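Novice: after the sequence you'll find the predicted model.
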Amino acid sequence: MSLAAEVLDACKARGWMLATAESCTGGMVCAALTDVAGSSAVVERGFITYTNAAKRELLGVRAETLDVHGAVSEEVAREMAEGARAHAPVQIAVAITGIAGPGGSEFKPEGRVCFGLACDGRETVTETVDFGALGRENVRMAARDHALGLLLTAANN
């Protein structure tokens, strides 16, 4: 069984609907979930917010947060996840923002991805994973799989 199918089964067992808020993955998490037949019982919507304007307009990420911390930050990932929950009738939302590459900087290197997970009745959690300069495609796939893992863990606890 695929990781996406496991997420769907775990959410379905809890009666949860989910949303994704994706930047550097461009919808890969939502696509992985909706590749599974029957996913409409769990997947409510996905937000692809590649630009800062989209993050502000669709998810309510504050301009101040973007200005102070930058788009690739746990603070923005938190606001993205919470914004997805606020803008969709769901119990759980995952957010991803990062630098897939090529490029990056000394302070925000290629392969750095920040995640947010907002879940009913729980504190929003965030984390940063440095996947390294694996190449754009590999960073995006690793971020997708990590986000699915976060969803699965939350749905099983």
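Specialist: Noted; the coordinates are in hand.
Novice: going forward, measure contacts and count neighbours with C-alpha atoms only.
Specialist: Fine.
Novice: could you say which helix or strand holds the most centrally placed residue in the chain?
Specialist: The residue lying closest to the centre of the chain (Cα atoms, centre = their mean) is Ala95, at 2.3 Å. Assigned by DSSP states H and E, Ala95 belongs to strand 92-98.
Novice: ok, and here's another one to check against it:
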Amino acid sequence: MSAPDGKGDTAETLSPIISEDIEKAAAALLKNCCSAELTLATAESCTGGLLASLLTDVEGASHAFERGFVVYSEDAKCELLGIRSERIEACGAVSREVAVAMAEGAIERSHADIALAVTGYAGAAPPGEEAGLVHFACGRRGGSTAHREEHFGDIGRGPVRIGAIRVALEMMRQALEQG
């Protein structure tokens, strides 16, 4: 795999809404994946494919992103990522256990070397749940899966999703560096 040619230092499509630091982090992550000949996958719920879109917007690094799963519903998490419905019922779709299962399912059902999963409440949360609670998991093929929990607060759907993208990129960078 070759590294991006310098044209792909920003994400063109999402540029109006994504800050420059996020664009640079995505471009750097993809460049490092190209250099290491590793690929990425995403399993997204509350971000609705925004992370995959960002990673595919960087010109010249398409071979570093293997695939994305947008698994917004519980059925999608089960059908596309192989998560047992009993696990979701027992833990809740927004939980450490389900985030880890999503990342591990994305690794198992793709050819990617690193998979990032995100599930949470970007907007209003159901009664008894916390608005802005997001669980992340990042796994590396043949390695362990890291978990992170963020409490963004009731700051609105867009800001939570952007904050989630920032955390996701950081976790993928860490997984790449731990190689």
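Specialist: Perfect, thanks for sending it. Owing to the predicted nature of the structure, the values given are computational and were not obtained by experimental measurement.
Novice: tm score of chain vs chain?
Specialist: After superposition, the two chains reach a TM-score (TM-score structural alignment, normalised by the length of structure 1) of 0.95; 156 aligned residues with a Cα RMSD of 1.1 Å.
Novice: tell me the residue in structure 2 aligned with the residue nearest to the centre of structure 1.
Specialist: Matched by TM-score structural alignment, Ala95 of structure 1 corresponds to Ala117 in structure 2.
Novice: again, but for Ile48 of structure 1
Specialist: In structure 2, the residue paired with Ile48 of structure 1 is Val70, using TM-score structural alignment.
Novice: quick one: contacts for its match?
Specialist: 43-45, 48-49, 76 (Cα atoms under 8 Å, 6 or more residues apart in numbering).
Novice: number of residues surrounding Glu106 of structure 1?
Specialist: Using other Cα atoms under 10 Å, the number of residues around Glu106 of structure 1 comes to 6.
Novice: hang on, it in a helix?
Specialist: No - counting by DSSP: H, G, I helix; E, B strand; the rest coil, Glu106 of structure 1 is not found in a helix; it is coil.
Novice: if I pick the residue sitting furthest away from the middle of structure 1, what's in contact with it?
Specialist: Within structure 1, the residue lying farthest from the chain centre (Cα atoms, centre = their mean) is Glu106, at 23.8 Å. For Glu106 of structure 1, no contacting residues are found, by Cα under 8 Å, 6+ apart.
Novice: one step back: is the match of Ala95 of structure 1 in contact with Glu44, as I believe?
Specialist: Yes - Ala117 of structure 2 lies in contact with Glu44 (Cα atoms under 8 Å); the separation is 5.7 Å.
Novice: skipping its backbone neighbours, what lies nearest Thr56 of structure 2 in space?
Specialist: Nearest non-adjacent residue to Thr56 of structure 2, counting by Cα to Cα, 6 or more residues apart in numbering: Ser62, 6.2 Å away.
Novice: I'd say that neighbour and Ala52 touch.
Specialist: No - judged on Cα under 8 Å, Ser62 of structure 2 makes no contact with Ala52 at a distance of 11.0 Å.
Novice: before I go, just wanted to say thanks for your time.
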